[in-house]
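>>> Take a look and give me a structure for this.
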Amino acid sequence: MSEKFTLYGFNNLTKSLSFNIYDVCYAKSQREQKDYIAYIDQQYNSERLTKLLVDVTEMIGATVLNISSQDYEPQGSSVTILIADESKVPMGDTTVAHLDKSHITVHTYPEYHPDTCLATFRVDIDVATCGEITPLSTLDYLIGAFDSDIITMDYRVRGFTRDVSGQKLFMDHRITSIQDYIDQNTMRRYDAVDINVYEANIFHTKMLIKEIDLQNYLFNSDVYELPPKLRLEIMDNLRREMIEIFSGRNIY
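Predicted structure coming up:
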């Protein structure tokens, strides 16, 4: 924050960040699709995701109160962490669940397309904080933690707090776009679109990778083993899949 406000009592603003990524891969057979899903499921199991969320908690200056994690069959995992501002850490271990409204969750959704040999891995991360803590500073870390083809982000500030004169404050930091909080070197790799409702303190940004290096999207295959016509077909299917996910609608 570039400036701090002198507040009366507790900062009651609630800040919510929803961070979603999609990773698309080509697996030429049903067996390879299942192997890819299994590989992703192992790479992003609940243990690794827990470490990622603990890192995010430390980055925003909060404290972990409670962790709940679960891996699922046939695939997928979830982690939920209850967090609190440093100044509100309990001295004992009672009523921890009711101490604070701040939390971080992550869920994974591996799946594959039955016709185009494409497999998609989706991760949803939600960070909800109450008070001065804002989760926007973690975006570069979250983007770097995943190999993301499409990224969608939503940020909203709810409620209000007051300064010492009683004036209501509906926002306690400067923001014109979520993109303001992402490194410019990262932004140059993506096409990005904003949909912002400033009157309601609602900010939405979605990003689509610009360049596709086909080798990076092949699972257990070498690009030079594929005939040129098949390469073009795979590239076309990859781009179509990404555009539809980015647009949020079936286009083709």
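
>>> CA only for contacts and neighbour counts going forward, please
OK.

>>> Surely Arg249 forms part of a helix?
No - Arg249: not assigned to a helix; according to DSSP: H, G, I helix; E, B strand; the rest coil it is coil.

>>> do you know how far it is from Leu52?
Remark: distance between Arg249 and Leu52 (Cα to Cα, to the nearest Å) = 30 Å.

>>> So which of the two has more stuff around it?
Leu52 (15 against 9; other Cα atoms under 10 Å).

>>> before we move on, which element is the more buried one in?
helix 46-59 (DSSP states H and E).

>>> List the buried residues for that helix?
Buried residues in helix 46-59, counted by 16 or more other Cα atoms under 10 Å: Ser46, Glu47, Leu49, Thr50, Leu53, Val54, Val56, Thr57.

>>> wait, what's in contact with the second one?
By Cα atoms under 8 Å, 6 or more residues apart in numbering, the residues touching Glu47 are Ser69.

>>> again, only this time at 10 Å
Ser69, Gln70, Asp71, Ser77, Ser78, Val79 (Cα atoms under 10 Å, 6 or more residues apart in numbering).

>>> Now a PyMOL select for only the buried ones of these.
In PyMOL, a selection of the buried entries from these looks like this (16+ other Cα under 10 Å):
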select buried, resi 69+71+77+78+79
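
>>> Need the max-distance pair from the contacts of Glu47.
Comparing all pairs in the contacts of Glu47 by Cα to Cα, the longest separation belongs to Asp71 and Val79, at 8.8 Å.

>>> so what sits against both of the two?
Residues touching both Asp71 and Val79 (Cα under 10 Å, 6+ apart): Asn45, Ser46, Glu47, His107, Thr108.

>>> Just name the closest of those to Asp213, please.
Each of those was scored against Asp213 by Cα to Cα, and Thr108 proved nearest at 24.4 Å.

>>> Please provide the structure for the following sequence as well, for comparison with the first:
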Amino acid sequence: MENKIRLYGFNNLTKVLSFNIYDICYAKTAREQKDYVAYIDEQYNSERLTNILVNLTDMIGAKILNIAKQDYEPQGASVTILISEESKLPSGEIQLAHLDKSHVTVHTYPEYHPESCLATFRVDIEVGTCGEITPLSTLNYLIQSFDSDIITMDYRIRGFTRDVDGKKLFMDHKIASIQEYIMPEILRRYDAIDINVYEANLFHTKMMVKELDLQDYLFKTDVYELPPTKRLEIINSLRREMIEIFSGRNIF
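Okay, the predicted model is just below:
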């Protein structure tokens, strides 16, 4: 951080980034929908998710204390990593540790619509830190680690710390929007809106991909196998699904 604030003691500000992505696919039969879910479930199993979170942990300069991971039946996976700035070792029968960083978690939710040809893969990631490091520095890495049609992000700063004169500080860095931390080349691919509550140090951004390349959304189907009218029908169906997820309500 430039021009660091002089603090009295430890920086007690807690910063939490919640990152939620949706990847949508068209699978023309119920069998293909189930195959897509199985494919996604294997591609993003707990082992791969762990590797992503370990890399993320290195990016924010944290040390891993513990990793818990689990693959679920019939689908889905979870990983939780407890992190700290320094490794803590047990001492005697009692162990006390002050975590100056917190946790990283990820959960996946592959699913498909029972009456349409659409399947959705949702990933929830939460990065919590304590101190001067902001988890927003990991955003570009997270976006590029997944195929993201819709992205919703929440960033919240809680608590306070004190400067050397005892004045309470409820924010230790400038931010007007989460978008400030996203690379321009990524932002150009999405429509994005903000809903921010500055008085509460609460920032929300959601993004929806602008352009659809139909082939990227077809599972086990070549776009040239489809007549033009069917292509248009599928694109409209994909876009309707994205708009509802982006809006957070049933529209169509």
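
>>> Met207 of the second structure versus Asp194 of the second structure, what's the distance?
9 Å.

>>> More neighbours: these two, which one.
The residue with more neighbours, out of Asp194 of the second structure and Met207, is Met207; 21 against 17, by other Cα under 10 Å.

>>> was I right about the more buried one contacting Asp154?
No - shown here, Met207 of the second structure and Asp154 do not form a contact pair, counting by Cα atoms under 10 Å, at 12.0 Å.

>>> Tell me who's in contact with the residue nearest to Asp124 of the second structure when sequence neighbours are not counted.
Closest residue to Asp124 of the second structure apart from its sequence neighbours, by Cα to Cα, 6 or more residues apart in numbering: Asn20 at 4.6 Å. Going by Cα under 10 Å, 6+ apart, Asn20 of the second structure touches 106-108, 122-126, 142-143, 148, 150-154, 206.

>>> In which helix or strand does the equivalent of Asn20 of the second structure over in the first structure reside?
Taking TM-score structural alignment, the alignment pairs Asn20 of the second structure with Asn20 from the first structure. Secondary structure from DSSP H and E places Asn20 of the first structure in strand 14-26.

>>> where do the helices sit along the second structure?
Secondary structure of the second structure, counting by DSSP state H: helices at 30-43, 46-59, 139-145, 184-187, 228-247.

>>> where along the stretch 101-250 of the first structure do the strands fall?
With DSSP state E, counting those that start in this stretch as the criterion, the stretch 101-250 of the first structure has strands at 103-112, 118-130, 150-158, 161-162, 168-169, 190-197, 202-209.

>>> Including distance to Asp180 of the first structure, could those strands go into JSON lines?
Below are the strands of the stretch 101-250 of the first structure laid out as JSON lines (distance: least, Cα to Cα, whole Å):
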{"stretch": "strand 103-112", "distance to Asp180 of the first structure": "22"}
{"stretch": "strand 118-130", "distance to Asp180 of the first structure": "18"}
{"stretch": "strand 150-158", "distance to Asp180 of the first structure": "12"}
{"stretch": "strand 161-162", "distance to Asp180 of the first structure": "24"}
{"stretch": "strand 168-169", "distance to Asp180 of the first structure": "21"}
{"stretch": "strand 190-197", "distance to Asp180 of the first structure": "11"}
{"stretch": "strand 202-209", "distance to Asp180 of the first structure": "11"}
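
>>> Which among these is found nearest to Glu32 of the first structure?
Taking Cα to Cα, strand 118-130 is the member of the strands of the stretch 101-250 of the first structure nearest to Glu32 of the first structure, at 9.6 Å.

>>> what packs against that closest one?
Strand 118-130 of the first structure sits against strand 14-26, helix 30-43, helix 46-59, strand 77-85, strand 103-112, strand 150-158, helix 228-247, with contacts defined as 3 or more Cα pairs under 10 Å, 6 or more residues apart in numbering; DSSP states H and E.

>>> repeat that for 8 Å
Under the contact criterion of 3 or more Cα pairs under 8 Å, 6 or more residues apart in numbering; DSSP states H and E, strand 118-130 of the first structure touches strand 14-26, helix 30-43, strand 103-112.

>>> which outside residues touch the second one?
Contacts of helix 30-43 of the first structure from elsewhere in the structure, counted by Cα under 8 Å, 6+ apart, are 26-27, 75-77, 110-112, 117-119, 121, 219-220.

>>> What mean distance separates it from the matching residues in the second structure?
When the second structure is overlaid, helix 30-43 of the first structure sits 0.3 Å from its aligned residues on average, using mean Cα distance after the TM-score superposition for the first structure.

>>> got it, and the last one?
Superposed on the second structure, strand 103-112 of the first structure shows a mean distance of 0.3 Å to its aligned residues (mean Cα distance after the TM-score superposition for the first structure).

>>> how far is that strand from where the chain is centred?
Relative to the mean C-alpha coordinate of its chain, strand 103-112 of the first structure is positioned 9 Å out (Cα atoms, centre = their mean, to the nearest Å).

>>> picking up where we left off before, let me have the buried residues of helix 46-59 of the first structure in CSV, extended by distance to Asn185 of the first structure.
Formatted as CSV, these follow (distance: Cα to Cα, whole Å):
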residue, distance to Asn185 of the first structure
Ser46, 30
Glu47, 30
Leu49, 25
Thr50, 27
Leu53, 24
Val54, 26
Val56, 21
Thr57, 24
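
>>> Tell me how far the closest residue to Asp71 of the second structure other than its chain neighbours lies from Ser46 of the second structure.
Once flanking residues are discounted, Asp71 of the second structure sits nearest to Ala77: 4.3 Å by Cα to Cα, 6+ apart. Separation of Ala77 of the second structure from Ser46 of the second structure (Cα to Cα): 5 Å.

>>> what touches both of those two?
With Cα under 8 Å, 6+ apart, Ala77 of the second structure and Ser46 have common neighbours Lys69, Gln70, Asp71.

>>> wait, doesn't the last one sit right on Ser78?
Yes - look at Asp71 of the second structure against Ser78 with Cα atoms under 8 Å: they come within range, at 6.6 Å.

>>> residues shared between the contacts of these two?
Ser46.

>>> Ser46 of the first structure matches what in the second structure?
Matched to the second structure by TM-score structural alignment, Ser46 of the first structure sits across from Ser46.

>>> My guess is Asn12 of the second structure contacts Cys130. True?
Yes - Asn12 of the second structure lies in contact with Cys130 (Cα under 8 Å); the separation is 6.2 Å.
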